[in-house]
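Engineer: coordinates for the following, if possible.
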Amino acid sequence: MGKRRLEDAIKKIDHPIEVTYRSFELDPTIGRDIKENMYEMLAKKYGMSIEQAKANTENMVRMANELGLDYQMDTLILTNTFDAHRLTLFAKAQGLMKEMTERILLAYFTESKHIGDHAVLAELAGEVGLDKEAVSKMLASDEMADEVRADERTAAQYGVTGVPYYLINKKYALTGAQPTELFVQALEQVIAEDEATG
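Structural biologist: Here you go, the predicted structure:
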């Protein structure tokens, strides 16, 4: 949701803005094949009932719908996202990071695909124009692992503890799914400062 609001804000500003996606795992210790569903995981993690977890999630789904996003939390497949992050960085080297990121998010939140599964990731990569065989070979190795870990170390240096987290010009941070207008204000402020000092 935060990504969509940022994109909407950028459309409202008549200035070139470059967005760089970085790797961040909410839970690096989670396994690839999880038996729990989203509600069970949230209930256990935050010490709440399944009903409370569903209510919290329904609110997020409602907000996503307002942005034109169709989140399917009942069928979402929890998994370790490390390999998905490796794939996005592999795609970055091919100039397709934005497309790969968008495709993975759609697969995860809307299509309930298992984004920890290498075959699924290779299929998704093929859909955005990457070579499926090259992606399968990369995923079978430890290629791009150091790059993901470097992103995560950088995030730690900036004090990132959750997502979404936006760092503008390495100076200003916004956290959470902020309203579009807040993104517009922050970006306009940074542009004005850059023009004043440039």
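Engineer: could you use CA atoms for every contact and neighbour count after this?
Structural biologist: Noted.
Engineer: mind giving me the packing neighbours of the helix or strand hosting Lys98?
Structural biologist: Taking DSSP states H and E as the criterion, Lys98 maps to helix 97-109. Here helix 97-109 touches helix 82-93, helix 118-127, going by 3 or more C-alpha pairs under 8 Å, 6 or more residues apart in numbering; DSSP states H and E.
Engineer: tell me the angle of that helix relative to helix 118-127?
Structural biologist: When axes from the mean of the first three to the mean of the last three C-alpha atoms, to 10 degrees is applied, the directions of helix 97-109 and helix 118-127 differ by 130 degrees.
Engineer: list the buried residues of helix 97-109.
Structural biologist: Of the residues in helix 97-109, 97, 99-101, 103-109 count as buried by neighbour count, 16 or more other C-alpha atoms under 10 Å.
Engineer: one more: stretch 181-195?
Structural biologist: 183-184, 186-188, 191.
Engineer: for the protein, just list every one of the strands.
Structural biologist: Here the chain has its strands, by DSSP state E, at 165-168, 172-175.
Engineer: what's in contact with the last one?
Structural biologist: With contact meaning C-alpha atoms under 8 Å, 6 or more residues apart in numbering, strand 172-175 is reached by 163-167.
Engineer: compare these and tell me which has the most neighbours.
Structural biologist: Counting neighbours by other C-alpha atoms under 10 Å, Tyr166 leads the contacts of strand 172-175 with 23 neighbours.
Engineer: quick one: residues contacting that one.
Structural biologist: Contacts of Tyr166 by C-alpha under 8 Å, 6+ apart are 173-175.
Engineer: out of those residues, which are buried?
Structural biologist: So, by 16+ other C-alpha under 10 Å, none of the contacts of Tyr166 is buried.
Engineer: following up with a second sequence; could you model it the same way so I can compare the two?
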Amino acid sequence: MKIQVWSDYVCPFCYIGKRELEMALEETGFASQAEVEFKAYQLDPNTPVGTTETIHEALAKKYSATPEAMKQQSEGITARAAEVGLEYHFDNMHPENTFKAHRLAKYAATVGKEKELTERLLKAYFTENKRIGDETVLVALAKEVGLEEDAVKSALQDERFAAETLVDMQEAQQIGVRGVPFFVINDKYAISGAQPNDVFTKAIQQVAEEENLKPTLKMFGDDSASCDGDNCKF
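Structural biologist: Modelled structure (predicted):
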């Protein structure tokens, strides 16, 4: 089962949607049979690196509202995140340009660390309020998930990974992605937004039925008090 996920590291619903997908895969028993690929998407490519503006100030300007109104809205998102076990802190959050983070994720995918880095970047931004547009911060986070510092610094300057990031964004336009998160399952079914768990579950079960996939059994306890062809375990 192939699942492609277009998302941005500063999108609060992308982290929530990621967790909803993971929970649905676990609950249906198909987590080990799903190949999840994260695709780059930027909500605002023009966000300046290192801005001192708070997220509430930036959103208030964007939507012609007040910072107080944006803060109230973020409280609802924080509550939604808590429902799936995530902890959000908007008060000390700043807008970030995520192009370098996406670029780094492309490198991480080449060494089997895309999943770990994606989770680390999202937690760093929403829970720890780290400045993920800053290269120094990105290098530190990458090292935490086992990536080598020199390789990371090189990847952040590698035009190949920049090109791959842009390809993802162009593909999103071609298939009509207008917002994130956006999930495509087996190039056939699409889910837009951080939908409730049951939406993901139904889509996964539909694909599993079509592909004749069987869920992976979950084992409870150990293998004591059982016999095989050679002996019995007590």
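Engineer: quick one, which of the helices and strands packed on helix 97-109 of the first structure gets closest to Leu26 of the first structure.
Structural biologist: helix 82-93 (10.2 Å; C-alpha to C-alpha).
Engineer: what helices and strands are in contact with the closest one?
Structural biologist: Packing partners of helix 82-93 of the first structure (3+ C-alpha pairs under 8 Å, 6+ apart): helix 97-109, helix 118-127, helix 132-140, helix 145-157.
Engineer: check the mean deviation of that helix from the second structure.
Structural biologist: When the second structure is superposed, helix 82-93 of the first structure averages 0.3 Å from its matched positions, counting by mean C-alpha distance after the TM-score superposition for the first structure.
Engineer: and that helix, which stretch of the second structure?
Structural biologist: Using TM-score structural alignment, the residues of the second structure aligned to helix 82-93 of the first structure are 99-110.
Engineer: could you do stretch 25-44 of the first structure as well?
Structural biologist: So stretch 25-44 of the first structure sits over residues 42-61 in the second structure, by TM-score structural alignment.
Engineer: counterpart of Thr154 of the first structure over in the second structure?
Structural biologist: So, by TM-score structural alignment, Thr154 of the first structure is matched to Glu171.
Engineer: any idea how far stretch 81-91 of the first structure is from the chain center?
Structural biologist: 11 Å (C-alpha atoms, centre = their mean, to the nearest Å).
Engineer: so which bits of it are buried?
Structural biologist: 81-91.
Engineer: nearest to Met38 of the first structure among these?
Structural biologist: Thr81 (14.8 Å).
Engineer: the closest one touches Phe24, doesn't it?
Structural biologist: No - with contact defined as C-alpha atoms under 8 Å, Thr81 of the first structure does not reach Phe24; the gap is 9.0 Å.
Engineer: shared neighbours of those two, which are they?
Structural biologist: With C-alpha under 8 Å, 6+ apart, Thr81 of the first structure and Phe24 have no common neighbours.
Engineer: gap between Pro196 of the second structure and Glu209 of the second structure?
Structural biologist: Distance of Pro196 of the second structure to Glu209 of the second structure, computed by C-alpha to C-alpha, to the nearest Å: 21 Å.
Engineer: measure the residue nearest to Cys14 of the second structure when sequence neighbours are not counted to Gly17 of the second structure for me?
Structural biologist: Leaving aside its chain neighbours, Cys14 of the second structure sits nearest to Pro181 (4.9 Å; criterion: C-alpha to C-alpha, 6 or more residues apart in numbering). Separation of Pro181 of the second structure from Gly17 of the second structure (C-alpha to C-alpha) stands at 7 Å.
Engineer: which residues are common contacts for the two?
Structural biologist: With C-alpha under 8 Å, 6+ apart as the test, Pro181 of the second structure and Gly17 both reach 193-194.
Engineer: ok, the aligned partner of Ala142 of the second structure in the first structure - how many residues close by?
Structural biologist: Residue correspondence to the first structure (TM-score structural alignment): Ala142 of the second structure is matched to Ala125. For Ala125 of the first structure, the neighbour count with other C-alpha under 10 Å is 27.
Engineer: what's the distance between Ala125 of the first structure and Met100 of the first structure?
Structural biologist: 7 Å.
Engineer: overlap in contacts of the two?
Structural biologist: The contact lists of Ala125 of the first structure and Met100 share Leu87, where a contact means C-alpha under 8 Å, 6+ apart.
Engineer: residues near the match of Thr154 of the first structure, how many?
Structural biologist: A count of neighbours around Glu171 of the second structure, defined by other C-alpha under 10 Å, yields 15.
Engineer: again with the one 4 residues further on
Structural biologist: Around Ile175 of the second structure sit 8 other residues, with neighbours defined as other C-alpha under 10 Å.
Engineer: can you check Gly162 of the first structure too?
Structural biologist: 13.
Engineer: could you do Ala93 of the first structure as well?
Structural biologist: Ala93 of the first structure has 9 nearby residues by other C-alpha under 10 Å.
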